[in-house]
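J.: Quick one: sequence and predicted model below, then my questions.
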Amino acid sequence: MLKNVDPLLNADVLYALRAMGHGDELVICDANFPADSVARATVLGKLLRIDGADAPRAIRAVLSVLPLDTFVDDPALRMEVVGEPNTIPAVQREAQAEVNAAEGRDLAFRPIERFAFYERARSAYCVIATGEQRGYGCFVFKKGVQLAPDVAKQAPSGDQSKDQGK
């Protein structure tokens, strides 16, 4: 058990989140998504799991440690409902609330067509399958940066030649 780390974040998930770089994408998907076959095509090459949690709860856990990219317009994507691109199912509304809470602002999901979602998922860093049983509980998140405060610049030390060789 770790302090201040959501208990849903197992060692494999934490490793992947830490290994990702700025601009890498991760997929959080429902139990209906072809997660294993898609995950084999990702950078990580294997499926990660957060079993026993629905998609919104898994999103809360992941976004508790993962910054979203602020350099792009759409760091969060949701799979469109087939034939009903303007429909937003309950699972996506719940996920939207988790994203907004994590970011401290409204950050709307951009919808993406189902087959375009599959292609995007194959090029992601990793796929995290959840226990979400509702359809369309599938999302893509782009990792941002977590910058440390600037370190005070060292004052010039003058002529360093006399210090050499000591």
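T.: Yep, that arrived. Numbers count the residues shown, from 1 in each chain.
J.: can we go C-alpha only for contacts and neighbour counts from here?
T.: Will do.
J.: Just list the residues touching the residue nearest to Tyr118 when sequence neighbours are not counted, thanks.
T.: Nearest non-adjacent residue to Tyr118, counting by Cα to Cα, 6 or more residues apart in numbering: Val38, 7.5 Å away. For Val38, the contacting residues are Tyr118, Ala121, Arg122, Val127, by Cα atoms under 8 Å, 6 or more residues apart in numbering.
J.: Below is an additional structure, to be compared with the one above:
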Amino acid sequence: MLKGIPNILSPDLLKTLHEMGHGDEIVISDGNFPAANYANRLIRCDGHNVPDLLEATLELFPIDTFVDKPVTLMQVVDKQKEPTPEIWQTYKAILSKHQVGKRQIGHEERFAFYERSKRAYAIIATTEQALYANIILKKGVIS
């Protein structure tokens, strides 16, 4: 074990976060996301939820400050019938603690999100049950 490393971050996930370079993206996906179908590198985090992994990841992971929207959420399919997912408020609170503001969070249509996920450095697959809980983080630099 190491001091100061959140214990939810597995050795494989730590290695992946360390290997990533500036501008690389990582997806933290919910339990419904077809992660194995799209991942270049798949990291299974069964039994964990997205907010806990997001919080732990952001303890170590610098968010890109050179782009307008370094964080991306999957849009709801039917904006007229589906309410804003509650989990997004949780994300905003976590991101805010790590100096990421609301204006830095983008939204991408479902199939565009899938295509973007194919190009991500890695996908972290969770068993999160909340709908639209998928999130993409773009890695920045440590200044």
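T.: Yep, that arrived. Keep in mind the model is a prediction, meaning the values are calculated, not measured.
J.: hang on, the earlier thing: check the gap between the residue nearest to Tyr118 of the first structure and Leu107 of the first structure for me.
T.: As judged by Cα to Cα, to the nearest Å, Val38 of the first structure and Leu107 of the first structure stand 26 Å apart.
J.: follow-up on the earlier one: tell me the one of the contacts of Val38 of the first structure nearest Leu63 of the first structure?
T.: Val127 (14.7 Å; Cα to Cα).
J.: What's that closest one aligned with over in the second structure?
T.: Using TM-score structural alignment, the equivalent of Val127 of the first structure in the second structure is Ile123.
J.: Surely that match forms part of a strand?
T.: Yes. With DSSP: H, G, I helix; E, B strand; the rest coil as the criterion, Ile123 of the second structure is part of a strand.
J.: Tell me who's in contact with it.
T.: By Cα under 8 Å, 6+ apart, the residues touching Ile123 of the second structure are Ile26, Val27, Ile28, Ser29, Ala35, Ala39, Asn40, Arg41, Leu42, Ile43, Ser117.
J.: Which single one of the residues you listed is nearest to Lys79 of the second structure?
T.: Ser29 (20.6 Å).
J.: Chain neighbours aside, what residue packs nearest to the closest one?
T.: Of all residues not flanking Ser29 of the second structure in the chain, Asn134 sits nearest, at 4.4 Å (Cα to Cα, 6+ apart).
J.: Show me what Val99 of the first structure aligns to in the second structure.
T.: Per TM-score structural alignment, Val99 of the first structure is aligned with Leu95.
J.: Distance-wise, check that match relative to Asp30 of the second structure.
T.: For Leu95 of the second structure, the distance to Asp30 of the second structure - Cα to Cα - is 18 Å.
J.: Repeat that for Glu59 of the second structure.
T.: Separation of Glu59 of the second structure from Asp30 of the second structure (Cα to Cα): 20 Å.
J.: Grab the most central residue of the first structure for me.
T.: Residue closest to the mean C-alpha point of the first structure, counted by Cα atoms, centre = their mean, is Phe141 at 4.1 Å.
J.: contact partners of stretch 86-93 of the second structure?
T.: By Cα under 8 Å, 6+ apart, stretch 86-93 of the second structure touches Pro51, Leu54, Gly101, Lys102, Ala130, Ala133.
J.: element containing the spatially closest residue to the third one that is not a sequence neighbour?
T.: When the adjacent residues along the chain are set aside, Gly101 of the second structure lies closest to Leu95, with 7.0 Å between them (Cα to Cα, 6+ apart). Assigned by DSSP states H and E, Leu95 of the second structure belongs to helix 87-97.
J.: next one: Lys3 of the first structure
T.: With DSSP H and E as criterion, Lys3 of the first structure is part of no helix or strand.
J.: Disregarding residues adjacent in the polypeptide, which is nearest to the counterpart of His48 of the second structure in the first structure?
T.: Structural alignment (TM-score structural alignment) places His48 of the second structure against Ala53 in the first structure. Using Cα to Cα, 6+ apart and skipping the chain neighbours, the partner closest in space to Ala53 of the first structure is Gly131 (5.2 Å).
J.: what about that neighbour, neighbour count?
T.: For Gly131 of the first structure, the count of nearby residues is 18 (other Cα atoms under 10 Å).
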